[in-house]
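1. Sequence first, then the predicted structure:
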Amino acid sequence: MRILRVIASMNPEHGGPCQGIRNSIPALQQLGVENEVVCFDSPNAGYLGMDGFAIHAIGPAKGPYAYCAALQPWLIENFARFDAVIIHGLWLYNSYGTYKAWKAFKKNNSKFPKLFVMPHGMLDPYFQKAKERRVKAIRNWIFWKLFENKVVNMSSGVLFTCQEELLLARQPFTPYSPNAELNVGYGIPNPVAFSQEMLTAFYEKCPQVANKPYIVFLSRIHPKKGVDLLISAYNSLYKNNKTIPALVIAGPGLDTDYGKQLKATAGDNIYFPGMLGGNSKWGAFYGSEAFILPSHQENFGIAVVEAMAAGKAVIISDQVNIWREIKDGKGGIIVKDTQEGALSGLEQWVNLTPDQKTAMGVNAQNTYKKFFSIEQAALNLKTIFEQQING
C-alpha cells in the first residue's frame, strides 16, 4: 500500500500535524506501508533531507490561503502511484486544491486513489466560538459554504485522532455528512531511553533550573495554549510559596507580541528557553517533575503524550481531547481552562507526596502504552485503509 500525504508545510517548527506525520510514517513502513509527502515549502527549505521518507516541496505558496499553482499538476501526474491520499488540515489550499485535482483525475481514470481528510481538530467548535477568532470564524464559515463542505462530504472519509474529536466535528458546520467517520487514533514513538546527555543539552538551554525541580510547559507560545493563565496562576502561587518548583515555558513564539507580553508579566522562577528539540526536548521532559498544558483547545496534544511516555504526570485542561483516557488511567490532573483551573492544578501537584507523584508518573506511562503508542495507531490506520480500499 502506498499513501500520499498532502500538507501545507512540513517545517518542524510548525509542530502538530507535520510532527504527527513524522511519527506515523516510520511505524507504517514497518508494516509494509510506504508514504510520501507533498507540501508547499520551498525546495530550498533547510529541513529537507533530514527525514527518512520522500518529501516533495513544490512551493513556496502565496498569500494567507497558501495558494500553490504547482499542486494540481503535480497531483494529476502522480495520483496513479498511490492507493490512498490524505489531506492534512483544512482552510488552506492543500485541502480544496487536492480535492479539485482528485475530482478531475477521477473523470479520466477508472483507477484512482481513495481520498481522506484528516482535520487535526480543525472542525472543533472552539475555533468558531472563541472571541479572538471572530474574523477567522466568519472566514471559515464562508470557506465551508463555498468549498470545504465538498472536501469533507465528498471525499472517501474523514480521519479522526480520537473519539472526542469525531463527536465535536459534528457540531460547527452544516451540511456535514461525511461518507465515513473513521477514528484511526494517533500516537508517538517510544521515547529514546534517558541519558545524561539529554539533561546536559537542556541545561545548556535553561541553566537556571540545573539540578532544580521544575514543571515544564512545552508547546507553541500562543493564546490558544492558555500560557497567560498559567503564568498568572504561577505568579499567584509563588507569591505565597517560594519553595514550589520552577516553571519552564518552552516553545516557539517568544518573538511574537503575545510572547513578549508573556515575558513581561512573568515573575520570578519562570524561565523561557525557547524552542527545544532532540536531546534538549527529552532532557526537559525527563528532568521535570510534571508537564502542564492548560490549553483552550487541543485535538490530541503530542507534547502531552511525549511527557507521559517519559513517565511524567500531566496537568492538563479538559479541553485536551484525550483527557478522559488520562483521567481514567490516573496519569494526571484534569482542570478547567481558566486561571483558577491552572492554579488548582499547580496546587494539587505541589500538595502531593513524593510517592503520589511517582505513582502518577507510572500511571501516565502505562496510559501511553495502552492508548497512544505509534505502533497501535499505525496498525489501526493500515487496517482501516485496507478495509476502505478493498471494500
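-> Perfect, I can see it now. Numbering: from 1, shown residues only.

2. use CA for all of it now, contacts and neighbours both
-> Fine.

3. now the helices: where do they sit in the stretch 151-300 of the chain?
-> Under the criterion DSSP state H, counting those that start in this stretch, helices of the stretch 151-300 of the chain are mapped to 163-168, 196-205, 227-240, 257-265, 279-287.

4. Residue 378 versus the residue in the chain sticking out farthest from the centre, what's the distance?
-> Residue farthest from the centre of the chain, counting by C-alpha atoms, centre = their mean, is residue 108 at 36.6 Å. According to C-alpha to C-alpha, to the nearest Å, residue 108 and residue 378 sit 32 Å apart.

5. Measure how buried residue 211 is and give me the count.
-> 10 (other C-alpha atoms under 10 Å).

6. swap in residue 77?
-> There are 10 residues near residue 77, going by other C-alpha under 10 Å.

7. next one: residue 195
-> 12.

8. List the contacts of stretch 320-335.
-> 162, 164-165, 294-301, 308, 313-318, 341-342, 344-345, 348-349, 360-367, 371 (C-alpha atoms under 8 Å, 6 or more residues apart in numbering).

9. Buried ones among these?
-> 162, 164-165, 294-301, 308, 313-318, 341-342, 344-345, 349, 360-367, 371 (16 or more other C-alpha atoms under 10 Å).

10. Quick check: buried residues in the helix or strand hosting residue 382?
-> If you go by DSSP states H and E, residue 382 is part of helix 374-390. Under the neighbour-count criterion of 16+ other C-alpha under 10 Å, helix 374-390 has 374-379, 381-382, 385 buried.

11. what about the strands in this protein?
-> 2-6, 34-39, 54-57, 84-88, 114-118, 157-160, 181-183, 214-218, 246-250, 270-274, 290-293, 313-317, 332-335 (DSSP state E).

12. With distance to residue 261 as added columns, please give the ones you listed in CSV.
-> CSV is the format used below for those (distance: least, C-alpha to C-alpha, whole Å):
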stretch, distance to residue 261
strand 2-6, 35
strand 34-39, 33
strand 54-57, 35
strand 84-88, 32
strand 114-118, 34
strand 157-160, 35
strand 181-183, 39
strand 214-218, 17
strand 246-250, 14
strand 270-274, 13
strand 290-293, 19
strand 313-317, 22
strand 332-335, 24
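
13. Second structure follows, compare the two:
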Amino acid sequence: MKIIHLTASYKPAYIYGGPIQSVAKLCEAATKIIDESKEKGNFDLQVLTTTANGDQELNVSPGKPVLIDGVSVTYFKRLTKDHSHFSPQLLRELKNILQAVKEKNIVHIHGWWNLVSVLSCWVVKWYNIPVVLSPRGMLTAYTQNNRNSFAKRILHYFIGKRLLQYCHIHATSDQEKDDIQKIINPKSITVIPNLVNFQASAASSKTMNFDNDPAVFRLIFLSRIEEKKGLELLFEALSLLNINWQLTVAGSGKKEYVDYLKIKASDFNISRHINWIGQVENKDKYRIIAQHDLLVLTSFNENFANVVIESLSVGTPVLISDQVGLSDYVTSQKLGWVTTLNVNAIKETLLIAFSQKEKREMIKASAPEIIRKDFNDDVLANRYLELYKQLI
C-alpha cells in the first residue's frame, strides 16, 4: 500500500501554526508503526509538499526526497505564494506516482482552498484513487465567508463541490464534523483527533520575567495572531476586570494586524498588563505555558486547537470559546472553562476561573495523565492506518 500525504506546507515551516505540527506528527507516528510492524515492506508512506514558508521559501533541495524525522518528504517549488501555493512540479510527480502503481494507493490531502489541495484532488480523482481529505478547519461557514470569500464561492461552485463529494472526509472533532456536513455531503466522514506534541524535544532554560506576586492572575495566549482568534473580544473583556492580571501574547502575525491590536490595547488602557513576546520556539513553548495560570483562546472558529492539548499536557488549565473544536472535550473532562463569544460572558468566565483556584490546582495535577491517555500517538495513528486499509 502506498500512502501519499499531500500538504501545501510541511515542517520546518512552523509559521503556519498547528496544522504543520499535526500533519508531521501523524506521518512520523504512522511511519514508526509501519517500520515496527510485521507488515513492513507492504506499506510505503511519503509526503509531497512545497517549499512554502510564509513570504519566504524553505532552505531545502526541491524535487529530492529527504528524511525528516524518519519520514520521506519531497519539497517542490511553488510559483505562487500564500495562500494559493501553485506547484506544477508537485502535480507532475503525483501523476507519475499514480500512473506507476494504480492499485492499493491512497492519498491523504491536508487543507483546502489552495491549489495544492484542490488540483491534487482533481488528479487523484482522475485516476480513481481513494482520497482522505483533512480540511484542517477550511470547510466551515466562518472560513467560507472570511478571507477571499468570493473566490472561494466561485471555486466551490465550479470545481470544489464535486471534488469534495468524491472524498472521504476526516474531521478532528465532532464540531468540525457538524460544520462540514452543513456545507457538503461527502462519501464518508470520520472523526479522529489530531496527534499533538506533548513536550519539547530539547530542554530549555528560557523563562518569563515575572515578579513573585502570587496574587497576579497569569494568562497566556499562544497561537498565530489573526482575526479569527478573537483577541479583540478578549482585550475588551480583560479591560472590565477588577483583579490583578497579566497576559502574555505569544505568536506572530501580520505586522499591520499586530500593530492594530496594540492600539486596541492602548485604547482599552490595558497595555501595561500585556507582554508581547512574539513567536515562541517549540523547545521553549511548554516551559512558558507551564509558568501561567490559564491559557486563553476565545476564537471565532477552531476545528481542533492543538494548543489546548499542549497546555493541558503541562497542567495549565484552559479557557476557550464554544467555537473551539475541543470545547466539548474540555467540558466533559472538567479541564477548564468554556465561554460564548460575548464580552460580558468572557469577563464573567475569567472571573470564575480566577476564583476557582482549587479547581485550577486539581487540573494542574490531573490533566497531564489524562491527556497522555486520551491522545496516545500509537492509538491514534493506528486509527488513521485502519481508515486507509478500509477505504482501499
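-> Nice, thanks for sending it over. For clarity, every value in this text was computed on a predicted model and none was experimentally measured.

14. quick one: TM-score?
-> Between these two chains, after superposing, the TM-score reads 0.85 (TM-score structural alignment, normalised by the length of the first structure); 363 aligned residues with a C-alpha RMSD of 2.6 Å.

15. one step back: tell me what the helix holding residue 382 of the first structure is packed against?
-> helix 16-30 (3 or more C-alpha pairs under 8 Å, 6 or more residues apart in numbering; DSSP states H and E).

16. against the second structure, where does the helix it packs on fall?
-> Mapped onto the second structure using TM-score structural alignment, helix 16-30 of the first structure covers residues 18-32.

17. Show which residues not belonging to the matching stretch make contact with it.
-> Contacts of stretch 18-32 of the second structure (C-alpha under 8 Å, 6+ apart): 9-11, 13-14, 45, 69-71, 110, 136, 194-197, 305-307, 377-378, 381-382, 385.

18. hmm, try it at 6 Å
-> Residues from elsewhere that reach stretch 18-32 of the second structure (C-alpha atoms under 6 Å, 6 or more residues apart in numbering): 10-11, 71, 194-195, 306, 381.

19. Repeat that for stretch 216-236 of the second structure.
-> Against stretch 216-236 of the second structure from outside (C-alpha under 6 Å, 6+ apart): 244-253, 292-296, 298-300, 343.

20. Just the buried residues from those, in PyMOL please.
-> Those of these that count as buried under 16+ other C-alpha under 10 Å are selected in PyMOL with:
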select buried, resi 245+246+247+248+249+250+251+252+253+292+293+294+295+296+298+299+300+343
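
21. Translate residue 167 of the first structure into the numbering of the second structure.
-> Residue 167 of the first structure maps onto residue 178 in the second structure, by TM-score structural alignment.

22. What is the burial count for its match?
-> 12.

23. Okay, it and residue 110 of the second structure: tell me how far apart.
-> In terms of C-alpha to C-alpha, residue 178 of the second structure sits 18 Å off from residue 110 of the second structure.

24. So residue 191 of the second structure sits against residue 168, correct?
-> No. Judged on C-alpha atoms under 6 Å, residue 191 of the second structure makes no contact with residue 168 at a distance of 11.0 Å.

25. neighbour count winner among these two?
-> Legend: neighbour count by other C-alpha under 10 Å for residue 191 of the second structure and residue 168, higher for residue 168 (21 against 16).

26. on that earlier part again, hey, which of the strands of the first structure is tucked in deepest?
-> strand 313-317 (a mean of 29; mean count of other C-alpha atoms under 10 Å).

27. just checking, what packs against it?
-> strand 290-293, strand 332-335, helix 354-371 (3 or more C-alpha pairs under 6 Å, 6 or more residues apart in numbering; DSSP states H and E).

28. if you set the cut-off to 10 Å instead, what comes out?
-> Counting contacts by 3 or more C-alpha pairs under 10 Å, 6 or more residues apart in numbering; DSSP states H and E, strand 313-317 of the first structure is packed against strand 214-218, strand 290-293, helix 302-309, helix 323-328, strand 332-335, helix 339-350, helix 354-371.

29. okay, the fifth one sits on what stretch of the second structure?
-> Put plainly, it is strand 332-335 of the first structure. Taking TM-score structural alignment, strand 332-335 of the first structure hits residues 336-339 over in the second structure.

30. Can you state the mean residue-to-residue distance of the matching stretch versus the first structure?
-> On superposition with the first structure, the mean distance recorded for stretch 336-339 of the second structure (mean C-alpha distance after the TM-score superposition for the first structure) is 0.5 Å.

31. centre of the chain versus that stretch, how much separation?
-> Averaging C-alpha positions (C-alpha atoms, centre = their mean, to the nearest Å) puts stretch 336-339 of the second structure 20 Å from its chain's average.

32. Surely residue 260 of the first structure touches residue 252?
-> No. Using C-alpha atoms under 10 Å, residue 260 of the first structure is not in contact with residue 252; the gap is 11.8 Å.

33. Kindly check the end-to-end length of stretch 306-316 of the first structure for me.
-> Span of stretch 306-316 of the first structure from end to end, C-alpha to C-alpha: 13 Å.

34. Residue 346 of the first structure maps to what in the second structure?
-> Checking TM-score structural alignment: residue 346 of the first structure goes with residue 350.

35. how about residue 377 of the first structure, what's its match in the second structure?
-> Residue 377 of the first structure is assigned residue 380 in the second structure as its aligned equivalent, the criterion being TM-score structural alignment.

36. same check, this time on residue 277 of the first structure
-> If you follow residue 277 of the first structure across to the second structure using TM-score structural alignment, you land on residue 281.

37. Quick check: buried residues in stretch 96-108 of the first structure?
-> In stretch 96-108 of the first structure, counting by 16+ other C-alpha under 10 Å, buried: 96-99, 101-102, 105.

38. Against residue 137 of the first structure, how distant is residue 306 of the first structure?
-> Taking C-alpha to C-alpha, one finds residue 306 of the first structure at 31 Å from residue 137 of the first structure.

39. and those two? which has more neighbours close in?
-> residue 306 (23 against 18).

40. what about stretch 327-346 of the second structure, start to end distance?
-> For stretch 327-346 of the second structure, the end-to-end distance is 14 Å (C-alpha to C-alpha).

41. Please tell me I have it right and residue 263 of the first structure contacts residue 273.
-> No. Between residue 263 of the first structure and residue 273 there is no contact, the gap being 11.4 Å when judged by C-alpha under 10 Å.

42. what's the closest non-adjacent residue to residue 38 of the first structure?
-> Excluding its sequence neighbours, the residue lying closest to residue 38 of the first structure (C-alpha to C-alpha, 6 or more residues apart in numbering) is residue 56, at 4.5 Å.
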